[in-house]
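Colleague: need a structure here:
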Amino acid sequence: MRRWVKVSVAAAVVLGVGGYVAEPYAQDWLLARDACDGTLPPDALEQLTPEDAHLRDETSHLHEGLGSYSCRLTAEEAEDGTGDDGRLVVGMEAYTRRDDQDREFMSIFPEEGFSPQASLPEGLPGFIDKYHDINFLLPCPDLGKDAEGRQRKLLVRMSLGREANHGAPGAAYRMAVALANGASDRLGCGAEPLRAPAGDAVPPDPERDAETVPLSEAKDTACGWMAGAGLPQDQGLRVAAAVNDAAPTGRCDLTDRDGKSALSLVAWYGDWSNRLTSRDGVPRSLTATARCDGEAAGYALGTSDDIPGVGEAVQRRLLKEFAEDQVRRRGCSGLRFF
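Modeller: All right, here's what the predicted structure looks like:
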C-alpha cells in the first residue's frame, strides 16, 4: 500500500478513537497536510520522502513587512544517528525585497559568476543552481514598482534533502511549482500561476548531467548559433545548452571530446548582475552589457582550457554572437562590448 494512502487510513482510524495522534502514520499525515501552509502536493511529497522514513517536523515563517516567507519539512534522523535536527525533505525560501534577492544571487554567483547551472523546461522562469536548488524569479504585478521604478519581483528557492529521491519522475518540478505559487499568494505577489511541465522530467545535476550534442548538430538547440560560428569541426567539440528565455540567467558551453568544459558563455538578467561585468567600476574583459526590461543585463565569456584555433579574436566573436542572439531573443537594447 502506498505511503500516503496508509497515512490517511491510519490517521482516520487513530483520530476516530479519541484523537490520539502519536501513531507514526497519523503524525506523517498531519505533518504532510500542514507543511508549507498546505501547499505540498501529496503525490510529489510521497515520491520525495526518503523510503521508510517517517516525517518529523514542519515549520513556516511569514514576514509580510519584510517580504519573506519560508517553510521546511523534515524526516526523522538517519539510522546512523546523523541529522539530529531531522533530515530535510523539502525547504523553501521566498523574497520580494531586492536586497534579499541580491544576497541570494551573490551566494549562487560569487566572484566572476561562472557557477554551474542548468536550465528548467522552457517557459518556467528559473534555473537550477550549483546547490541543486530550483530557483524561480517571478514578476509581482500586485506589488507595483520599487523606489527606482523597477517592477518588484519574487525570488523562490526550493531545496530537496540529499536523501530525497531526486529521480522521481516529475515530482521535483511539481513540488517547486506548487511552492512558488503558494509563496506568491502568501506574499501578495500576484504572479501568474506557474504550471508544472508535463511528463516525467527530472531536474539535472548542473555539474554532472549536462546534455551535450556534437557541434555540427547544435543548430536545433537553444545555443544553435554555435553551429555556424566558424568553430573547428575536427576536434570533437560538443555543445551544452542551458538557456531558457524566461530565466534570469543561462549559458552556452563548449566541451571537449572528453566532456570537460572548455569555454562558457553566460548571460545574467537584472541589476544584480552589474558586479559580474565590472570590478570597482572598471568593465571586465570579454564582457558585454545591455538593457532588458528596464534593468541591466550582462554577458561574459570564460575559458577553462585552450582550444586550438580559438584565440582571443575568435572568443570575442563568440561573445558577440552569443550576446546578439540573447538580445534578439529578449528584445533588449543598448548592447556594448568590453
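Colleague: Every contact and neighbour count from this point should use C-alpha atoms.
Modeller: Will do.
Colleague: Which elements pack onto the lengthiest helix in the chain?
Modeller: For the chain, the helix with the greatest residue count under DSSP state H is helix 312-330. Here helix 312-330 touches strand 261-269, strand 287-292, strand 295-303, strand 333-337, going by 3 or more Cα pairs under 8 Å, 6 or more residues apart in numbering; DSSP states H and E.
Colleague: Dump these into TSV; add mean neighbour count and distance to Thr255 as well.
Modeller: Formatted as TSV, the entries for these read as follows, by neighbours: other Cα atoms under 10 Å; distance: least, Cα to Cα, whole Å:
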stretch	mean neighbour count	distance to Thr255
strand 261-269	21	4
strand 287-292	22	20
strand 295-303	23	10
strand 333-337	15	24
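Colleague: can those strands go into TSV with extra columns for distance to Pro50?
Modeller: Written out in TSV, the entries for the helices and strands packed on helix 312-330 read as follows (distance: least, Cα to Cα, whole Å):
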stretch	distance to Pro50
strand 261-269	33
strand 287-292	42
strand 295-303	39
strand 333-337	48
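Colleague: tell me how far the ends of stretch 103-122 are from each other?
Modeller: This stretch, stretch 103-122, spans 26 Å end to end (Cα to Cα, to the nearest Å).
Colleague: Now do it: everything it contacts.
Modeller: Contact with stretch 103-122 is made by 126-131, 197, 203-207, 210, 242-246, 250-251, 264, 266, 272, 276-277, 302, as judged by Cα atoms under 8 Å, 6 or more residues apart in numbering.
Colleague: quick one on the thing from earlier: for the longest helix of the chain, buried residues please.
Modeller: The neighbour-count criterion (16 or more other Cα atoms under 10 Å) identifies Gln315, Arg316, Leu318, Leu319, Lys320, Phe322, Ala323, Glu324, Gln326, Val327 as the buried residues of helix 312-330.
Colleague: Can you tell me, leaving aside adjacent residues, what's nearest to the third one?
Modeller: Nearest in space to Leu318, with sequence neighbours left out and distances taken as Cα to Cα, 6 or more residues apart in numbering, is Ala229 at 7.0 Å.
Colleague: Before we compare anything, build this one as well:
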Amino acid sequence: MAKVLPEERLRAGKEVMDVKNGRMRCAVNIDDHHYTLAVEAQSRPEYVQRELDLTFNIAVDPQYVFPQGIPGFRGNYGPTILQECPALGRDSEGRKNLLITTVRGRNTDTSPALRIAVSMANAASTKLGCGAKPLPLPKEALPKELPAVPLKDAVGTACGWLADAPLPQNRSGGPWKVAIPTDDHAPITSCQLMDGKSRTPVAKFSGWYGGWTDKPFETLMRFNVPDVTESDTKGPLMSEEFGRAMARCDGESANFRAGSYPNSGQQGFSSHELQPLLAAFAKDQAKRHGCTDLKLPSEEIHPRSQP
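Modeller: Here you go, the predicted model:
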C-alpha cells in the first residue's frame, strides 16, 4: 500500500466479507468517509453487471488491456479483472457466472495497483467459491506504450491473421507493424495495426466475449450511427468509422469491432478498406474460440454522426 500511496497517512477503511452475496471489499481511507484506494471483488450476477455497466456503458476500446495471463483491462477508474467461475456454473439464462475485481483510487496506473488487483482476485476466487485458476502476479510496471512488431513476427499469435489480411498500402511509406497486448483467454482481445514510421495506431480490432457485451455495442450503434433502427443496433453493421460483427461462443454472445478514423487528422482506413479486415479478424477469432453463427455486416455503409 505504501508504494501505491507514498504520501498518504494510511488508515484502514471498512472491510466487507459477505460470502453469501459474493462480495469482498477493503480500503485505505483518507478520513472516516472517503477512501484513497479501494479494492473490491464481486461474483453475484447483478453486482457484476452493474460494474460492467459502469465501465462499459458504450463499447469503446479499454484504455489498456493487461498482459497475457491476466484477463482484464484498465477501466474508467482503475484496474479491472474479469474471470469466469467454473465452480459456480451458469445462471438461469445459461450465462457463465463471473468474478469481477476492481481497484479504484489514486495512482492506479502503477504496477503495485495491478498486483493488488491480482492478489484480491486470487483470494476472492477461493473465498467466494469461484474456482478460477490463480493468476500470475505481474513483476514489472505496465509499459507506457504498446510494443509493436513487424507483421511477419505476429504469425502464430492472436494477431497473426494480419500477415495475410488484405491491407492497404501504408500511406506514410513506412512498414506496417502490429501490437499484440492480449492472449485468447482475455475477456476483451485486441490487435492494433500500427504505422511503423510514426508508431501511431491506424486501425484497432477487438473481440468481446460474454452476454454482457451486447448492451454496450447496442449503445455504440444507437449514439454513433444516425440512421439506425432498434433492430439495426442488435445486428452486425458497418459505419464510416467502425464496424461490428457477431457470433455465438460457448453458448454466449461475442462481438467483434474494427475501428479506424480517417477524419481525425491522422492516417486511417476508409470503411471499404476496413470492412474486409473486420471480416478477416472476426473469422480468425471465431475459429480460435470455437464460435458458431458468425454474422458479418452487409455491404451497406452507414454514415457517421456529425459533431
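Colleague: sorry, back to before: out of the buried residues of helix 312-330 of structure 1, flag the one nearest to Arg87 of structure 1.
Modeller: Taking Cα to Cα as the measure, Arg87 of structure 1 lies nearest Gln326 of those, at 40.5 Å.
Colleague: ok, Ser285 of structure 1 touching Phe338?
Modeller: Yes. Counting by Cα atoms under 8 Å, a contact exists between Ser285 of structure 1 and Phe338, whose distance comes to 5.6 Å.
Colleague: List the residues that contact the residue nearest the centre of structure 2.
Modeller: When Cα atoms, centre = their mean is applied to structure 2, the residue found nearest the centroid is Ile188 (3.6 Å). If a contact means Cα under 8 Å, 6+ apart, then Ile188 of structure 2 has Val65, Gly72, Ser206, Gly207, Trp208, Tyr209 as its contacts.
Colleague: aligned partner of the second one in structure 1?
Modeller: Residue correspondence to structure 1 (TM-score structural alignment): Gly72 of structure 2 is matched to Gly126.
Colleague: State the number of residues packed around that match.
Modeller: Around Gly126 of structure 1 sit 26 other residues, with neighbours defined as other Cα atoms under 10 Å.
Colleague: How much space separates it from Leu179 of structure 1?
Modeller: The separation that Gly126 of structure 1 has from Leu179 of structure 1, given Cα to Cα, amounts to 14 Å.
Colleague: corresponding residue for the residue nearest to the centre of structure 2 in structure 1?
Modeller: By TM-score structural alignment, Ile188 of structure 2 lines up with Thr249 in structure 1.
Colleague: now swap in Val103 of structure 2 and tell me
Modeller: Residue correspondence, TM-score structural alignment: Val103 of structure 2 in this structure matches Met158 in structure 1.
Colleague: Doesn't its match belong to a strand?
Modeller: Yes. Secondary structure of Met158 of structure 1, determined by DSSP: H, G, I helix; E, B strand; the rest coil: located in a strand.
Colleague: hang on, it packs against Glu93?
Modeller: Yes. Between Met158 of structure 1 and Glu93 a contact is recorded at 6.7 Å, counting by Cα under 8 Å.
Colleague: neighbour-wise, which of these two wins?
Modeller: Set side by side, Met158 of structure 1 and Glu93 show unequal neighbour counts under other Cα under 10 Å, the larger going to Met158 at 25 against 20.
Colleague: re the thing from before, list only buried entries from the contacts of stretch 103-122 of structure 1.
Modeller: The buried subset of those - by 16+ other Cα under 10 Å - is 126-131, 197, 203-206, 210, 242-246, 250-251, 264, 266, 272, 276-277, 302.
Colleague: So which of the residues you listed are in helices?
Modeller: When DSSP H is applied, these are split such that Leu276, Thr277 fall in helices.
Colleague: Among the buried ones among the contacts of stretch 103-122 of structure 1, which lie within strands?
Modeller: By the criterion of DSSP state E, membership of these in strands covers Gly126, Phe127, Ile128, Ala242, Gly250, Arg251, Ser264, Val266, Gly302.
Colleague: so can I have a markdown table of those showing distance to His61 of structure 1?
Modeller: Formatted as a markdown table, the entries for those read as follows, by distance: Cα to Cα, whole Å:
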| residue | distance to His61 of structure 1 |
| --- | --- |
| Gly126 | 23 |
| Phe127 | 24 |
| Ile128 | 24 |
| Ala242 | 33 |
| Gly250 | 31 |
| Arg251 | 34 |
| Ser264 | 39 |
| Val266 | 34 |
| Gly302 | 40 |
